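1. My questions are about this predicted structure, shown below with the sequence.
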Amino acid sequence: MVLIYWALRSNDPQDEMELALSDEPGLRIKHIDGYGLPEEPEKNVAGAALLALMEEYENKNIGFDLTINKIIKPGSGLGSSAASSAGAVVGANHLLNNVFSKQDLVRFAMNGEKVASGVKHADNITPCIYGGVTLIRSIFPLDIVQLSPPHLYVTVIHPQIEVKTSDARQILRKEVLAERCH
């Protein structure tokens, strides 16, 4: 079993996920938060990411049990779906003795972002998996560059409103989306 916490410091927003290998093939998800998120793997961002990983894993009889406590509020604009998608595949890879590369993990986690927004994108999951500041030059094929950032201080002020990623992406001009997806 592996426990995964995504946070900058212990008192910052974080998601808590408990992932364990199972003798029973397949994926079972349980939420212990109050957000009413789907527990069906293909409808859950962490589930979609794990299903993609499981599809490529050599042992097709692999099984996982995942318990999620969402502390980063869905729709908050703080990367809630990325935290779940990235956390699930990083934890699974750890349990499988790190058989997949970071680039593979980003590719798997992009399936979770597709559930959240309707489009595979890597802008939030890549820094979760690689750490630091990253540049995604392309997602097809996946081309990630780690950057050396200057010393930064970041402040997040949250207005406590919910904006779904899929809705926010509708605001972008079609030309911007087309360039971004190629």
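-> Received it, and whenever you're ready, just let me know what you need. Every value quoted in this text rests on a predicted model; they were computed, and no experiment measured them. Numbering: from 1, shown residues only.
2. CA only for contacts and neighbour counts going forward, please
-> OK.
3. Glu16 is in contact with Tyr5, correct?
-> Yes: counting by C-alpha atoms under 8 Å, Tyr5 sits close enough to Glu16 to count as a contact (5.1 Å).
4. So which of those two has more stuff around it?
-> The residue with the greater number of neighbours, taking Tyr5 and Glu16 and applying other C-alpha atoms under 10 Å, is Glu16; the counts read 20 against 17.
5. The strand or helix carrying that one: what's the following helix or strand?
-> Per DSSP states H and E: Glu16 is located in strand 15-21. With elements assigned by DSSP H and E, the helix or strand that comes after strand 15-21 is strand 26-31.
6. and that following strand, what other elements does it pack with?
-> Under the contact criterion of 3 or more C-alpha pairs under 8 Å, 6 or more residues apart in numbering; DSSP states H and E, the helices and strands touching strand 26-31 comprise helix 45-56, strand 63-69.
7. right, and those - which one's nearest Glu39?
-> helix 45-56 (8.0 Å; C-alpha to C-alpha).
8. And the closest one, what's buried?
-> Applying a neighbour-count criterion of 16 or more other C-alpha atoms under 10 Å, the buried positions in helix 45-56 are Val45, Ala46, Gly47, Ala48, Ala49, Leu50, Leu51, Ala52, Leu53, Met54.
9. one more structure, for comparison:
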Amino acid sequence: MQNNEFIKAYAPATVANVCCGFDVLGFALDQPGDEVWARKTEQPGITITAIHGIDGLSSDPTENVIGVVAHKMLTDLHITHGLEMQLHKGMPVGSGLGSSAASSAAAAFAVNELLGKPFTTQALVLYAMEGEKKASGSAHADNVAPSLLGGFVLVRDYSPLDVVPLGVPLDLYCTILYPQIELKTSLSRSILKQEIPLKKGITQWGNLAGFMAGLLMKDYALLGRSLHDEIFEPERSILIPLFHQVKAAALAAGALGAGISGSGPSIFALSATLAQAQAVQEAMEKVYAHSGIDTKTYVSQVPDQGVRLVEQSLLQPAQA
């Protein structure tokens, strides 16, 4: 590959936890998402030459997740040449939609393509987790794995990492309402109790198993019955204005289930059809209409594909 050839990759937002699957379950969205541009350079080191779509992110490659991911990949391959990178943020930070995960996943995929695909897509999960560790202090996989692999993904274990792609066995559409307040993952985690009652744990495990069975059996009703968080939602929901009203509105409009996306503040709802998801979107928006809080909403089919190549060219990419 010539030194002036560049790769541009797109990685989608994700919903993690999915009510009953705290820290072990996530799924991909079609949009929003992030793009990362990468090109080889003769001089060693990584340079981030542009960040589009958001203010306040560092261009220092040791502080930005795309630089951290790329550096780890180059180091492990003993590569001495450098990289020039750019980042286009298509989603806000602290939204609960896997913002840092999308950047990390796009970076891992773009660098892998640029270097001739030395790593499998599943191996890239480990590199993208380095970005998550930089962003949040915890190398978790429930956002980066679905962003890379698409569909639903179960993180069975971390020692060693065991990621189980579940695909999308049945049609599902996700409605996302993002109240434009920033909610740090660290704050959402800080309020969680470190121990749970056995009775609640059993209920939660049953819901997670029920959700898995609902996917495999293509049983929408079972999915809906299982989309319930017995443990963490009651604590986290107090940080999200109008959460319970929005969830009730989504269910009344026909959603299979609804809950907190990741650490919040975004709220997700799953539906069986696009028309239903759009009706849920309208119902959720009405709750916030007179709240004084700006919102963004997205409707996305849950896709089979996650990260993907957007462009490969000898020309400089168009500026956002």
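-> Received the coordinates, thanks. Keep in mind the model is a prediction, meaning the values are calculated, not measured.
10. re earlier: what residues in the second structure pair up with the strand holding Glu16 of the first structure?
-> Counterpart in the second structure of strand 15-21 of the first structure, with TM-score structural alignment as the criterion, is residues 34-40.
11. post-alignment, the matching stretch versus the first structure, mean distance?
-> Comparison of stretch 34-40 of the second structure with the first structure after fitting gives an average deviation of 1.6 Å (mean C-alpha distance after the TM-score superposition for the first structure).
12. Touching that stretch from outside, list them.
-> Residues external to stretch 34-40 of the second structure that are found in contact with it (C-alpha atoms under 8 Å, 6 or more residues apart in numbering): 3-13, 66, 81-91, 99, 102-103, 106-107, 110-111, 114, 317.
13. coming back round to it: with respect to Asn111 of the first structure, which of the helices and strands packed on strand 26-31 of the first structure lies nearest?
-> The closest of these to Asn111 of the first structure is helix 45-56. By C-alpha to C-alpha, the value is 5.2 Å.
14. quick check: that closest one aligns to which part of the second structure?
-> Under TM-score structural alignment, the alignment places helix 45-56 of the first structure onto residues 65-76 of the second structure.
15. cool, stretch 126-134 of the first structure as well?
-> Stretch 126-134 of the first structure corresponds to residues 145-153 of the second structure when matched by TM-score structural alignment.
16. Give the burial count for the nearest residue to Glu24 of the first structure once chain neighbours are set aside, as a bare number.
-> Once its chain neighbours are removed from consideration, Glu24 of the first structure has its nearest residue in Gly63; the separation is 5.5 Å (C-alpha to C-alpha, 6 or more residues apart in numbering). Around Gly63 of the first structure there are 16 other residues, counting by other C-alpha under 10 Å.
17. Distance across stretch 60-80 of the second structure, terminal residue to terminal residue?
-> Stretch 60-80 of the second structure has its terminal residues 19 Å apart, counting by C-alpha to C-alpha, to the nearest Å.
18. got a list of contacts for that stretch?
-> Applying C-alpha under 8 Å, 6+ apart, the set of residues contacting stretch 60-80 of the second structure from outside is 36, 44-48, 57-58, 85, 87, 100, 103-104, 107-108, 111, 127-128, 130-132, 134-135.
19. just the buried members of those residues?
-> Burial of the contacts of stretch 60-80 of the second structure was assessed by neighbour count (16+ other C-alpha under 10 Å); the buried members are 36, 45-48, 85, 87, 100, 103-104, 107-108, 111, 127-128, 130-132, 134-135.
20. which residues of the first structure fall in helices?
-> Applying DSSP state H to the first structure gives helices spanning 45-56, 80-95, 102-117, 125-130, 165-171, 174-180.
21. Now that we have the ones you listed, can you turn them into JSON lines and tack on distance to Arg9 of the first structure?
-> Compiled in JSON lines, the helices of the first structure are given as follows (distance: least, C-alpha to C-alpha, whole Å):
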{"stretch": "helix 45-56", "distance to Arg9 of the first structure": "22"}
{"stretch": "helix 80-95", "distance to Arg9 of the first structure": "15"}
{"stretch": "helix 102-117", "distance to Arg9 of the first structure": "23"}
{"stretch": "helix 125-130", "distance to Arg9 of the first structure": "14"}
{"stretch": "helix 165-171", "distance to Arg9 of the first structure": "25"}
{"stretch": "helix 174-180", "distance to Arg9 of the first structure": "32"}
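22. out of the ones you listed, nearest to Arg137 of the first structure?
-> Of all these, helix 174-180 sits nearest to Arg137 of the first structure, with 8.8 Å by C-alpha to C-alpha.
23. Give the other helices and strands that that closest one contacts.
-> Partner elements for helix 174-180 of the first structure (3+ C-alpha pairs under 8 Å, 6+ apart): none found.
24. now it, how far from the centre of its chain.
-> Helix 174-180 of the first structure has its average C-alpha position 22 Å from the chain's average C-alpha position, going by C-alpha atoms, centre = their mean, to the nearest Å.
25. Pull the contacting residues for Asp123 of the first structure.
-> Applying C-alpha under 8 Å, 6+ apart, one finds that Asp123 of the first structure lies in contact with Ile136.
26. 6 Å instead?
-> Taking C-alpha atoms under 6 Å, 6 or more residues apart in numbering as the criterion, Asp123 of the first structure is in contact with no other residue.
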